[in-house]
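Colleague: next input, structure requested:
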Amino acid sequence: MRLFWLIFAACACAPAHAEPLWPNSAVNRWQAEALAQGLNAEILAARSATAVLENWCGVHRLASEARIVAEQVAAAPAKAPTAEQRQRLGVGPDEPVKYRRVRLRCGAHVLSEADNFYVPARLTPEMNRILETTDAPFGKVVKPLEPYRRTFFAQTLWSPVQTPGEAPTLTIPVNLFEHRAVLYSRDNLPFSEVDEVYQRDLLDFPPQP
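Modeller: Next up is the predicted model:
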């Protein structure tokens, strides 16, 4: 754990770099592992993934302004919630549930892609309007509900330590880790289910020597 925070502190001071290059060394593989798994754990423990990503963007200088926006994927086909999802959300078969697919961006960097099913009747009219007409991320829009997350599925999709490879440069895949969670209001009422896949742009900065 102490090693992770030493690496994290060193990277926090790193200058911005347009095209970071991660040489494939044991030190860099451990550094990438510590960063990815540290972020994974931080999101799992947080009330808001959006707030964690915005802080990450600022610490690692991924953009001139550390601001998360939700880019809706217009071409994504509409999805209906499954019976299991409706059960987790505590709604009947006829209760309206809306679907959004978004890319969470900080500047030019896509930090995560997410499917979001939410119950509009459990949000305020203003929250619904903002979600339908702006690029505001879901986590910020519903902040007045004082939400918290319960993660029911999490998996690591890449481990540089376990799959080092022989290429001179560390090959970082598109998908780093995935979370599926239900969001609850301060009154313990479920109102959203998300499936979030976190992206390699999270590591789009140079490693420290």
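Colleague: C-alpha from now on. contacts and neighbour counts both.
Modeller: Will do.
Colleague: tell me the centre residue of the protein?
Modeller: Among the residues of the chain, the smallest C-alpha distance to the mean C-alpha position (Cα atoms, centre = their mean) belongs to Ser112, namely 4.5 Å.
Colleague: to compare against the first, here's the next sequence to fold:
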Amino acid sequence: MGPFNRPDRLRWQAASVLAAAPIAALAAGDVPAPPLGAPVHASPAALVADLHRRLLAGQSATATLEAWCAEHGLADTPRVRAVRVRGVQRDAPVEVRSALAIDDATPLRYRRVQLTCGQRVLSEADNWYVPSLLTAAMNHALDSSDEPFGRVVAPLDFKRQTLHDREFWPPRVDGARATVLEVRALLRDGQRRPFSYVVENYQQDILPRQTPAAGGTAPHR
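Modeller: Purely as a prediction, here's the structure:
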């Protein structure tokens, strides 16, 4: 029988199979499942916290929002669009140019959009970016289309650095807006150069409709 008796040999074989399983799965190209999100019937505050966590963990807000829309059934087609808000122009605050490591003479472009999914406005974003660090095709797409910024600049292999983030529940009301989460982030290209500073205000409509239990409060609007 060799150095092991039969019971020891069987235990050793079982342990070897279990130890090799994760390696085999990764070798086959499987990606580990992401952490589970908030339960389907979680409270609004818990859902905001879950979305917050996902946005901080992801590199593209657009991709995170599309996955969120699909998971929570926010639209028949979970496709995020960037609806341009025309006629709005904001000079970059001092902290924006400082974060982008540029002086006052460096040209900046400004883009204000509403990120929508179906009929819902998920967020409103102010974005200042350095056009000289983008390709001509990217600048043209940003000027002439409703494509989300993250999707347009994806070839830059950018990384997202969160500068500031804060949850609001109850929502922070500002006129017609009800903001549940604010995130300020810096995007860096594959060469680590900062090229975009974005301020994102996520709206209450990003939460799924909730059906109250008997005798409960009115559903989220």
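Colleague: what's the TM-score for these two chains?
Modeller: After superposition, the two chains reach a TM-score of 0.77 (TM-score structural alignment, normalised by the length of structure 1), with 174 aligned residues with a Cα RMSD of 2.0 Å.
Colleague: toward the C-terminus, what is the element adjacent to the longest strand seen in structure 2?
Modeller: Looking only at structure 2 and at elements set by DSSP state E, the strand with the highest residue count is strand 159-174. Note on strand 159-174 of structure 2: by DSSP states H and E, the next helix or strand toward the C-terminus is strand 177-188.
Colleague: tell me how far the following helix or strand past that next one lies from the chain's centre.
Modeller: Scanning forward in sequence from strand 177-188 of structure 2 by DSSP H and E, the next helix or strand is strand 194-203. A distance of 11 Å separates the C-alpha centroid of strand 194-203 of structure 2 from that of its chain, computed with Cα atoms, centre = their mean, to the nearest Å.
Colleague: what of stretch 198-209 of structure 1?
Modeller: A distance of 14 Å separates the C-alpha centroid of stretch 198-209 of structure 1 from that of its chain, computed with Cα atoms, centre = their mean.
Colleague: if we can go back for a sec, which position in structure 2 aligns with the residue nearest to the centre of structure 1?
Modeller: Alignment of Ser112 of structure 1 against structure 2 is given by TM-score structural alignment, with Ser123 as its counterpart.
Colleague: right, and its match touches Cys117 too?
Modeller: No: contact between Ser123 of structure 2 and Cys117 fails when scored by Cα atoms under 8 Å: they sit 9.9 Å apart.
Colleague: Glu132 of structure 1 matches what in structure 2?
Modeller: Using TM-score structural alignment as the criterion, the counterpart of Glu132 of structure 1 in structure 2 is Asp143.
Colleague: ok but its match is inside a strand, no?
Modeller: No: assessed by DSSP: H, G, I helix; E, B strand; the rest coil, Asp143 of structure 2 does not belong to a strand; its assignment is helix.
Colleague: how close does it get to Arg193 of structure 2?
Modeller: Asp143 of structure 2 sits at a distance of 22 Å from Arg193 of structure 2 (criterion: Cα to Cα, to the nearest Å).
Colleague: excluding chain neighbours, what is closest to the equivalent of His164 of structure 2 over in structure 1?
Modeller: When structure 1 is aligned by TM-score structural alignment, the residue opposite His164 of structure 2 is Phe153. In space, and not counting its chain neighbours, Phe153 of structure 1 is closest to Arg180: 5.1 Å by Cα to Cα, 6 or more residues apart in numbering.
Colleague: need the contact list for that neighbour.
Modeller: For Arg180 of structure 1, the contacting residues are Thr151, Phe152, Phe153, Ala154, Glu193, Val194, Asp195, Glu196, by Cα atoms under 8 Å, 6 or more residues apart in numbering.
Colleague: so who does the third one touch?
Modeller: Read that as Phe153 of structure 1. Shown in contact with Phe153 of structure 1 (Cα under 8 Å, 6+ apart): Glu178, His179, Arg180, Ala181.
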